[in-house]
Every structure is written in C-alpha cells, then in structure tokens.
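Student: Fold the following, please.
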Amino acid sequence: MMTLLDSLYCEEKHQWEDDEEEPVGSYSCVDNHPQHTLLEHDLYWEDQELSSLISKESDECFDNNGHISPSANHRREAVEWMLGVVSHYSFTALTAVLAVNYLDRFFDRFGGLESEKKQQQPWMTQLAAVSCLSLAAKVEETHVPLLLDLQMEGSKYVFEAKTIQKMEILILSTLEWKMNPVTPLSFLDYITRRLGLKSYLSSEFLKRCECLLLCFLPDGRFRSYLPSVIATATMVHVIHSVEPCIGNEYESQLLGILGINKEDVEECWKQIQEITCSRNGGRHFNKRKFGAVPGSPDAVMDLSFSSDESWSVENPSVPSSPEGGAKKTRKGEA
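Tutor: Model prediction:
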C-alpha cells in the first residue's frame, strides 16, 4: 500500500519554530511519542484494530446537535482550567483528552449541569473537574502531583483530598470503571501507523495535530462529533494549513482509510477553522516560497516538511517543552 506521507521521512532532525507571540488560549503539550520504526505492516491486525475502534467510538459521541446549553460556560471554564494544569505540569495530551472525556461522560450520565441545585453550587463543577483530571493523570502519567498541588493553578475553590477521593469513587462508579475510552487520539495514533509515518517528522506532525486538538477541547460543540471525525478533521486542517494545494487529495485518502462521512468531516473542519481564525485573526502557517511547485503531493510534502528551512507557525502554537512548569516530582494519593 502506498504510504500517504512517507515523504515526511528525513534523516536530519528539524523543528517547527513557534511564533514568538503565542495566541491567547494556546496550551502546552509534551512530545512523548516514540519514533516510529515499523518495517512492515500487519494489515490484518490493523484492520481488526480499526474495526474495534469504530465499533466502540459511538459510545463517546454526545448528541447535542450543536446546541450550546446554559451550562456551556461552566464546562468551558472547567476544561480551560484542566488544560492550564496539564500545561503547568507538562502532562501529555492524552491526559487532557481523557480528563475532558471523563467530565463530559460523568455529567451526561449524572444529569448534566442543568439542575437548579447544580447552577446554585458552581463548586460542584470544579470538584468534578479536579477529580476527573486526577483520575486521568493516574491512568496516564508516571508521576502525579498531590491533590492539593493539583488545584494550585487558578482554582476558584480548593478541596480537601478526602473530598476529591470521594468524588473520584462516584465518577468511577458512574462511568462503570471504563477509563480507557476511544478518543480522537486513538485514531491519530492509528492513522500515523497505518500510513507508515516514521522518524522525527512524523512525531512533529502528530504533535501538531494534538496541540490543535487541545485548543478546541473547551468548545462543547465538538462533543457531537465522533472521535474519528474529529481526528480526521484535525489532520486535514494541519495539512491544508501547510500546503493547501495537496490538501484535498490527502483528505480523500484519509477518508478512504477510515470509511467515514465526508460531510461530517468538512462540517467539523469548518468549526475548527472558525475557532482558529477567530483566535488568531485569520493567520495561518507561513509557508516558504517555492520557485516551482512539484507535481506530486508526496513531493510537495517532502519539500514542506523536510526542507532545511524551518517553519514559522502561526496557528495555535504550543511550546514543545515549557520551562519552569514541570513539577512531576511527588506522587499523588492513591
């Protein structure tokens, strides 16, 4: 099978240069991806994996028909707080995605945030956010801060450890202890392996997709899309931002791999564009100028990602390794 972005491979190590002025609302994520060194693909195993992901992903979709509920602001504040803590402690993107997933599933099954009692007690949302983030960190991270330290990043309320632990038990029971859901990151990881992406550049491409995903996590409208749709729209946005001239062809190949609806992907992509444009004043990647555009998509991507010149990124920019924020030294309470 012809690999989609095989031309991303390059022996030399290049970096994406982040714009000096970070846009408001950008979040840090850490590059914890091992370099892909697959020499051959077990297509049967990959097809089985894809079938499993697709069969499970419907459980992670929330049918709100794009409706923004009165509690949308509460959710946004909670998610933005969690992302701030993720950035502060240099947690992985998966930790952030899991925490938001737990929060959405918990309130969806626990009756949401709409009741008068919940509206009058905004601390309940904060308590749930702290507990969901704590659970996600325990699932994904090697080192987890103490529960008190976890609340130091812009928290409106500070809860005792025993209170958070009780909420964790309630969340676990409400979610039936299903703490390894299918997420957009599941499909991003699958696609990069299926396409045979390898070496440092594949890790950079995947990290760029993850950082973009973190930027629109606070927007509750994306809850209505399947994880596979969000993952595909995210990759399409990154590819189109780098080289629009070959974006459509790669979009078709991505849709072919996953077998998902093109209209759903384009609708999701439009919302991603809306968010990134409003946040960054419509700015996009600064592309280097070519004397002549190569004839094939692979050749274009090869020049785009493997050139000796670095990129200046003006889409939601995320530092690859924030300094001074990592405090992953103490283990949290069990």
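Student: switch to C-alpha atoms for all contacts and neighbour counts from now on
Tutor: Will do.
Student: tell me the SS of the residue lying closest to residue 203 once chain neighbours are set aside?
Tutor: Excluding the flanking residues, the one nearest residue 203 by C-alpha to C-alpha, 6 or more residues apart in numbering is residue 33, at 6.3 Å. Applying DSSP: H, G, I helix; E, B strand; the rest coil to residue 33 yields a three-state assignment of coil.
Student: Distance of residue 33 relative to residue 17?
Tutor: The span separating residue 33 from residue 17 equals 19 Å under the rule C-alpha to C-alpha, to the nearest Å.
Student: Please name the nearest non-neighbouring residue to the spatially most central residue of the chain.
Tutor: The chain has residue 213 as the residue nearest its centroid, 3.5 Å off, counting by C-alpha atoms, centre = their mean. Nearest non-adjacent residue to residue 213, counting by C-alpha to C-alpha, 6+ apart: residue 234, 6.8 Å away.
Student: Determine the set of other helices and strands touching the strand or helix carrying the one you found.
Tutor: Assigned by DSSP states H and E, residue 234 belongs to helix 227-242. Helix 227-242 is packed against helix 43-57, helix 184-194, helix 199-216, helix 247-258, helix 262-280, with contacts defined by 3 or more C-alpha pairs under 8 Å, 6 or more residues apart in numbering; DSSP states H and E.
Student: let's see this one next to it:
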Amino acid sequence: MSVTCSGSFPDLLCGEDSGIFTGESSPACSSSDLESSVSIEESIAGFIEDERNFVPGFDYLTRFQTQSLDASAREESVAWILKVQAYYNFLPLTSYLSVNYMDRFLYSRRLPDNNGWPWQLLSVACLSLAAKMEETVVPSLLDLQVEGAKYIFETKTIRRMELLVLSVLDWRLRSVTPFSFIDFFACKLDPTGTFMGFLISRATKIILSNIQEASFLEYRPSSIAAAAILCAANEIPNLSLVNPEHAESWCDGLSKEKIISCYRLMQRLVLNDSRRKQPKVIPQLRVTIRARMRSSCDSSSSSSSSSSPTYKRRKLNNYLWVGDDKGGSE
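Tutor: The predicted structure follows:
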C-alpha cells in the first residue's frame, strides 16, 4: 500500500476544505495507521466519483467557444468576485464556490441579454450563498456589493435571486472542489511533509489565479488540483523533477491524460502571468515646467474634470426574470 497522510485530514469526511491555505506545514506522513489510511483513500476516491455531479455539463465550454455565452462577461464577474474575496479576506474556497455556483447555474438557465446587470445580480447571489456556506462572519447583502460593483441591488432582489440559484442547483451547495484534494495530493508528492505548507499555499494561489480562464472548465476538480500541486512542485528544487505522469497513481479514478493536459495549460498561464508581473525599467526624465504654464494646465485640467461625465451607479430593484426549465436550451 502506498504511503499516505494519516494525521493531516482530521475532518475530511465532513469538510473538504479543512486545512486549506493556513500557511503552516502539515504533520509528516506516516504509514502506521493503516485503517485510517484506507479510509482517507476511499474518501478521496469517493470525491473523484462524485465530482462530476458538481460541474457543468461537457458542452458548457463549447458555448463560450461558439459565443453562445459571453466569455468576457464571465471573466468580469469572476474578477469582481475575487476582488470582494480579497476585500473581506474570505477563504479561497468561498470564491471558488461562488464561481462554481455561477457556472452550474449558467449551464442550466440562460441570462437575459440586458446590458450586463443580470451577470452582476447572479455574481452577488452566488457569492452571498458561498459566504454563508463557508464564512463565520458574512457582510450584509448591501455591504457585499463593493469593489467596483456596477449595479446596486436591494436586499429583497438579491434574496429572490438566491432562491432561484438554489432551485436551479437543486440545493446542492456542498460541492466537490479542487480544495477537496490538494492536501492529499500534496502529501502524495511530499510524503515527509517537508514542503506541505508551501505546496498547499502555492497550489491554492495558482487555482484562484486561473479561475477566470474558461479553458479550465474542461477539467474536473481532481485534475485541476493535481495540476496545481505539480506546478507548485516545479518551484521547489527537490521536487521539480517529478514526472506528471506519475500523478495518476495517487488515487484510483484519476485520468493521466486530463492531468497532463491541465498541467501543461496551467504551466503556460503561470509562466505568462509571471512575465506580466516582471517590473519594467522606466527611464527617468527631468521635466521642467514654467509656473505660468503649470497654472494654465491646472486650470484647464480642473475645467475638463468638472465637465467630464461621472460614473454613476444604477440602482436596479425588483428585477428578476422567470426563465424556462429547458435546461440551457439555446
């Protein structure tokens, strides 16, 4: 039997988000408690079996590729969710669940094409539901609408949308996510537990940084988690030579092809992201402006600012549609 962590998952059967992103090293892996090890592996295998019930259908990605669904609108919605997560310091799982609820809803029910406010309303409702599932302190529905929200909705409007989301999702909010697996996969990759804290923390950041990309909708949570752990391992010299093909052996039910494909996509996006974040050297120029010219520019700038259109938030209330039940018919 392969070596597993017997002490790193105390409440795995009850909460798949235990121990996520704590930044602390997990206990070293041990093979002493065989019964516990078997139970953990069976639980992970159960998550792999059930994960297909908590993702959109196989043709969901195709709808974005054919522009039946607006990929840019989804990116904006996910970006807003991540901003609010950072603003309130929500758990990573909260933001991931928000996006998961949104994608599952969009697969089954179309939004009316109405200048973008339905996307905002859906984002607020999904984030509110996820926060109620995972957070100990949840802001009010009005306070949740921060960080550049384009529209502001009344509480009763959001609650009606929450009920619609719950109905479409059949009230299945405790979803299987990549965070259901990363502790276990990190232990498989690092049985001594030496780099567990870093692997979990870095993999979590990689998952969230790529959540806006519609391309990852092709992969199930277990494949995303395995690919993220492998990408995190690349940053550790002792683990950088790990062969992605070996990830299939971590647990029954994993797909080697899907893990490798997801890993390559993730590597490319992580590399591109690191290149974008590299500091640019800007040449320093000495600019001398005469006092008269400066005052003239200041007055001109002030006049232009006062006449420019200001950004106004629109307050949309009592907007909610009654969609058909045709399950995402185009």
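Student: Just give the TM-score of the two.
Tutor: In this superposition the chains share a TM-score of 0.69, using TM-score structural alignment, normalised by the length of the second structure; 255 aligned residues with a C-alpha RMSD of 2.9 Å.
Student: Is the residue nearest to residue 213 of the first structure in contact with residue 269, as I believe?
Tutor: Yes: counting by C-alpha atoms under 8 Å, residue 234 of the first structure touches residue 269, with 7.0 Å between them.
Student: ok, those two, which is more surrounded?
Tutor: Neighbours were counted for residue 234 of the first structure and for residue 269 using other C-alpha atoms under 10 Å; residue 234 has more, 25 against 21.
Student: so residue 155 of the first structure makes contact with residue 81?
Tutor: Yes: in terms of C-alpha under 8 Å, residue 155 of the first structure counts as a neighbour of residue 81; the distance is 7.4 Å.
Student: more neighbours, those two?
Tutor: More crowded of residue 155 of the first structure and residue 81, by other C-alpha under 10 Å: residue 81, with 22 against 15.
Student: Run through the neighbouring helices and strands of the helix or strand hosting that one.
Tutor: Using DSSP H and E, residue 81 of the first structure sits in helix 72-88. On a contact count with 3+ C-alpha pairs under 8 Å, 6+ apart, helix 72-88 of the first structure meets helix 93-109, helix 123-140.
Student: Let's see that with 10 Å instead.
Tutor: Using 3 or more C-alpha pairs under 10 Å, 6 or more residues apart in numbering; DSSP states H and E, the elements in contact with helix 72-88 of the first structure are helix 93-109, helix 123-140, helix 147-150, helix 199-216.
Student: The shortest one aligns to what range in the second structure?
Tutor: Which is helix 147-150 of the first structure. Matched against the second structure by TM-score structural alignment, helix 147-150 of the first structure falls on residues 141-144.
Student: Show me what counts as buried in the matching stretch.
Tutor: Within stretch 141-144 of the second structure, the residues that count as buried by 16 or more other C-alpha atoms under 10 Å are 141, 144.
Student: residues in contact with it?
Tutor: When contacts are defined by C-alpha atoms under 10 Å, 6 or more residues apart in numbering, stretch 141-144 of the second structure is touched by residues 84-85, 87-88, 124-125, 127-128, 131, 138, 152-156, 158-159.
Student: which of those count as buried?
Tutor: Neighbour counting over those (16+ other C-alpha under 10 Å) leaves 84-85, 124-125, 127-128, 131, 138, 152-153, 158-159 as the buried ones.
Student: Which one of the residues you listed is nearest to residue 107 of the second structure?
Tutor: When those are compared for distance to residue 107 of the second structure (C-alpha to C-alpha), residue 125 wins out at 16.2 Å.
Student: didn't that closest one look like it was pressed against residue 154?
Tutor: No: applying C-alpha atoms under 10 Å as the test, residue 125 of the second structure and residue 154 come out as separate, 11.6 Å apart.
Student: Was I right to think residue 179 of the second structure contacts residue 20?
Tutor: Yes: taking contacts as C-alpha under 10 Å, residue 179 of the second structure lies within contact range of residue 20: 7.1 Å.
Student: Touching both of those two, which residues are there?
Tutor: Taking C-alpha under 10 Å, 6+ apart as the criterion, residue 179 of the second structure and residue 20 both touch 92-93, 200, 204.
Student: Now the two most distant members of those residues.
Tutor: 93 and 200 (12.9 Å).
Student: Next, show the common contact partners of these two.
Tutor: Residues touching both residue 93 of the second structure and residue 200 (C-alpha under 10 Å, 6+ apart): 20-21, 179.
Student: Tell me the most packed of those residues, by neighbour count.
Tutor: Most neighbours among those, by other C-alpha under 10 Å: residue 179, with 25 neighbours.
Student: Spit out the contact partners of the corresponding residue of the first structure for that residue.
Tutor: Residue correspondence to the first structure (TM-score structural alignment): residue 179 of the second structure is matched to residue 185. The contact partners of residue 185 of the first structure, taken as C-alpha under 10 Å, 6+ apart, are 93-94, 97-98, 191, 206, 209-210, 213, 227-228, 230-231.
Student: same check, this time on residue 55 of the second structure
Tutor: Per C-alpha under 10 Å, 6+ apart, neighbours of residue 55 of the second structure: 100-101, 103-104, 107, 175-177, 217-221.
Student: repeat that with 7 Å
Tutor: Counting by C-alpha atoms under 7 Å, 6 or more residues apart in numbering, residue 55 of the second structure touches residue 104.
Student: distance of it from residue 198 of the second structure?
Tutor: Residue 55 of the second structure is 28 Å from residue 198 of the second structure, by C-alpha to C-alpha.
Student: Equivalent analysis for residue 175 of the second structure, please.
Tutor: From residue 175 of the second structure across to residue 198 of the second structure, the span is 25 Å (C-alpha to C-alpha).
Student: So for these two, which sits in the more crowded spot?
Tutor: Shown here are residue 175 of the second structure and residue 198; by other C-alpha under 10 Å, residue 198 has more neighbours (22 against 17).
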